[in-house]
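Q: A structural model of the following input is requested.
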Amino acid sequence: MYIRKIAMAVAILGAIGLGIFSYYIYNSIFSSNTAFKESSEVVYIPTGADFETVADSLRPLLKDLQTFSIVAQKKGYTQNVRPGRYVLKKGMNNNEIINTLRIGNKPISVIFNNQERLEDLAGRIAEQIEADSTELIRAFRDSTFLAKEGLDDETALGMYIPNKYEFYWNTSAEEFRARMKKEYDRFWNEERLKKAKEIGLTPSEVITIASIVQKETAKVDERPRVAGVYMNRFKNGWKLDADPTIIYAIKKKTGNFDTIIKRVLYKDLELDSPYNTYKYASLPPGPIHMPDISSIDAVLNYEHHNYYYFVADVKNFGYHKFSKTLAEHNRNKQEYIRWINRQGIKR
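A: Next up is the predicted model:
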């Protein structure tokens, strides 16, 4: 009888212990373990990170890091950390958190436009993916890659067509570059290549002219007409006489691309630079800016007309007055000069 009582007591204690242990296990796996107040939090796990790095990142976001670590070990996550951008939702339990960290690396939207140089593009992309600007600019300027693709340091910017793309956050610089080359080839489809050939330009030359067009006018509906002016000059062997190329040449010579130049002076027209289209009749060596798709298509579908000149319209800001003759253009130009002098714009 005594032995039976002892056995029963042991059984009861064992059941209680098992219950407590089961509750602890259940609680560790299935109870909420998030400590943040917002509806969600983003966690970035860098390439090459180990579980200790993950734990450090999660420490301020979890109620109990110890139970998370135990479940992570049981599920084999501690030896299988995956880099990426992960979104944790409020109220998640350890099981859900670990499942998210294993398979929840979702693509993000990467957006870029209006970049003036490869350095600017690298900085913009580095804000959105794991690769830093140093890695990106090294990839953009890699001489082996550029030679293989028929590009150089001056034309390389034209390979990056501005748009919104989906990438994984942990994309490397080389992976980003490779994807952009594919997008460039996709952009230059049979129709666009045919149009470029019909107007006597290579895709690279189209992008160079488009970069000038975009700098000349922010009005998308006016771009085909501005493109028509430059195509008229180009086809007739004229110098392009484009003020934006002078501004770019000044910045390139001084190395100060943060300079704001609102007015081109006569002395600037003497600057000896291949980007000075007042001095040299050839196209600049490459784009002076990253043109968007509307500017590229404006060149490919430029407006056919007899205009050779244009100047800012001071009565319809953002747009321009177009002229067929130099005499007419000079009259319009004088009106613009009087206006800019009244504004006190010296440079």
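Q: For the rest of this, base every contact and every neighbour count on C-alpha atoms.
A: OK.
Q: Skipping adjacent residues, who's closest to residue 243 in space?
A: Of all residues not flanking residue 243 in the chain, residue 264 sits nearest, at 6.7 Å (Cα to Cα, 6 or more residues apart in numbering).
Q: Tell me how far that neighbour lies from residue 88.
A: When distances are taken as Cα to Cα, to the nearest Å, residue 264 and residue 88 turn out to be 53 Å apart.
Q: Specify the local secondary structure of the residue nearest to residue 243.
A: coil (DSSP: H, G, I helix; E, B strand; the rest coil).
Q: biggest helix in the chain by residues?
A: As assigned by DSSP state H, the longest helix anywhere in the chain is helix 2-30.
Q: Show me which residues of the helix or strand immediately after it in the chain are buried.
A: The C-terminal neighbour of helix 2-30 among helices and strands, as given by DSSP states H and E, is strand 40-45. Applying a neighbour-count criterion of 16 or more other Cα atoms under 10 Å, the buried positions in strand 40-45 are 43-45.
Q: this one as well, want them side by side:
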Amino acid sequence: MSDKRVHGRAWLKLLVLLLLAAAVAVFYLGNAYTRFNSTPLNVAAGGGSIDVARGSSFRDIVADLRRQGLSTANPLYWRALAAQMRVAGKLHAGEYALEPGITPRQLLANMAAGRVLQRNFTIVDGWTFAELRQALARAEKLQHDSANLDDAAVMQKIGAGGEAPEGRFLPETYAYVKGDSDLDILRRAHAAMVKTLDELWPGRAPDLPLATPYEALILASIVEKETGLPVERAQIAGVFVRRLQNHMLLQTDPSVIYGMGANYAGNIRKSDLTTDTPFNTYTRAGLPPTPIALPGRPALVAALHPAAGDALYFVARGDGGHVFARTLEEHNRHVDCYQRKRCR
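A: The predicted structure is shown next:
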């Protein structure tokens, strides 16, 4: 056999071996890439998040994933996946949720669609504005732009300069993303309250002793603080509306407490009821000068649609509810029974 034929066979064997090696490599890489595609990232059981800074390159994002131990895959796999999905260069900045089980494909899809992580901030019915500001200061991933501003400056910043802040923000849940400001949430909550009052005021019950939507807001804040029972809100509102119509003092303890400010130590004494402040409804007629809390929509509805009846008094039963009375004599019996425990 000639040397040419021997060399030819040797080259053919080598070529076959090279092709087999290439096929094995392709098979191995294909399987590895498929596993990479479908294998969840190394996310802790409680989940987490990843920040994509504005201006980050794809290489920066992958490096951050590897640095945090979320992925140990070769960066080439990430680049191949991004090319396959046609999202390279189209990933949005922001904070993205990392839920247990999330795969590289799902994460890139979220980044390409800009599905940033949303958090929720809930304004609770009955909070004061001071409590709202304290809660905002504790909110995670929220810029605290109001931290060094007094109340008047905050109202100026949100476009409501000159307004007293109490009661002006609608209790609801507001979604936000990292980088949003506490002023953004306040601006939205203020606009929501304005919109709600604009919607409800025209449909109010006739002959209410309320001249403006702001007076309705004040009354609603009192209703909010007097009861947390939905079934009682309209009844409580009815009592206060009839007292206003009869030119009686409102005599509502929550307003007195609000006027006491830091002097309130958890109990209201007889001397507190006789110490005059702008919010002492035992010494001053009519509504207090501002709301005393942030009323929710149900309290606003109750203030504008009070229940009919003849009750002018109510006293707490001790179980969250109240007992209503038409006359002072009847009311005093209820006070003896439910507060002094001297039922007869």
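Q: Mind checking the TM-score on these two?
A: Structural agreement between the two chains, given as a TM-score (TM-score structural alignment, normalised by the length of structure 2), stands at 0.74; 327 aligned residues with a Cα RMSD of 4.1 Å.
Q: re the thing from before, show me which of residue 264 and residue 88 of structure 1 is the more surrounded one.
A: It is residue 88, of residue 264 of structure 1 and residue 88, that has more neighbours when counted by other Cα atoms under 10 Å, with 21 against 15.
Q: ok, back up a step: ok, of the buried residues of strand 40-45 of structure 1, which one's closest to residue 125 of structure 1?
A: Checking these against residue 125 of structure 1 with Cα to Cα, the nearest one is residue 44 at 16.1 Å.
Q: Start from the N-terminal end of structure 1 and give the strands.
A: When secondary structure is read from DSSP state E, structure 1 shows strands at 40-45, 84-89, 108-112, 163-167, 309-312, 320-323.
Q: Select, out of those strands, the one closest to residue 271 of structure 1.
A: Counting by Cα to Cα, residue 271 of structure 1 lies closest to strand 309-312 out of these; the figure is 21.7 Å.
Q: Next, the mean deviation of that closest one compared to structure 2.
A: Using mean Cα distance after the TM-score superposition for structure 1, strand 309-312 of structure 1 ends up 1.9 Å from its aligned counterpart in structure 2, as a mean over the superposed pairs.
Q: so where in structure 2 does that strand end up aligned?
A: Residues 313-316 of structure 2 are where strand 309-312 of structure 1 aligns, with TM-score structural alignment as the criterion.
Q: outside of that stretch, which residues touch it?
A: Residues from elsewhere that reach stretch 313-316 of structure 2, judged by Cα atoms under 8 Å, 6 or more residues apart in numbering: 236, 239, 322-328, 331, 334-335, 338-339.
Q: redo that, cut-off 6 Å
A: Applying Cα atoms under 6 Å, 6 or more residues apart in numbering, the contact partners of stretch 313-316 of structure 2 are 322-325.
Q: Next: stretch 337-344 of structure 2.
A: Defining contact as Cα under 6 Å, 6+ apart, one finds that stretch 337-344 of structure 2 is touched by 317, 336.
Q: List the buried residues in it.
A: The neighbour-count check on stretch 337-344 of structure 2 (16+ other Cα under 10 Å) flags residue 338 as buried.
Q: Return the residue of structure 2 aligned against the residue nearest to residue 243 of structure 1.
A: Residue correspondence to structure 2 (TM-score structural alignment): residue 264 of structure 1 is matched to residue 268.
Q: Over to residue 226 of structure 1?
A: In structure 2, the residue paired with residue 226 of structure 1 is residue 236, using TM-score structural alignment.
Q: Appreciated, that's everything.
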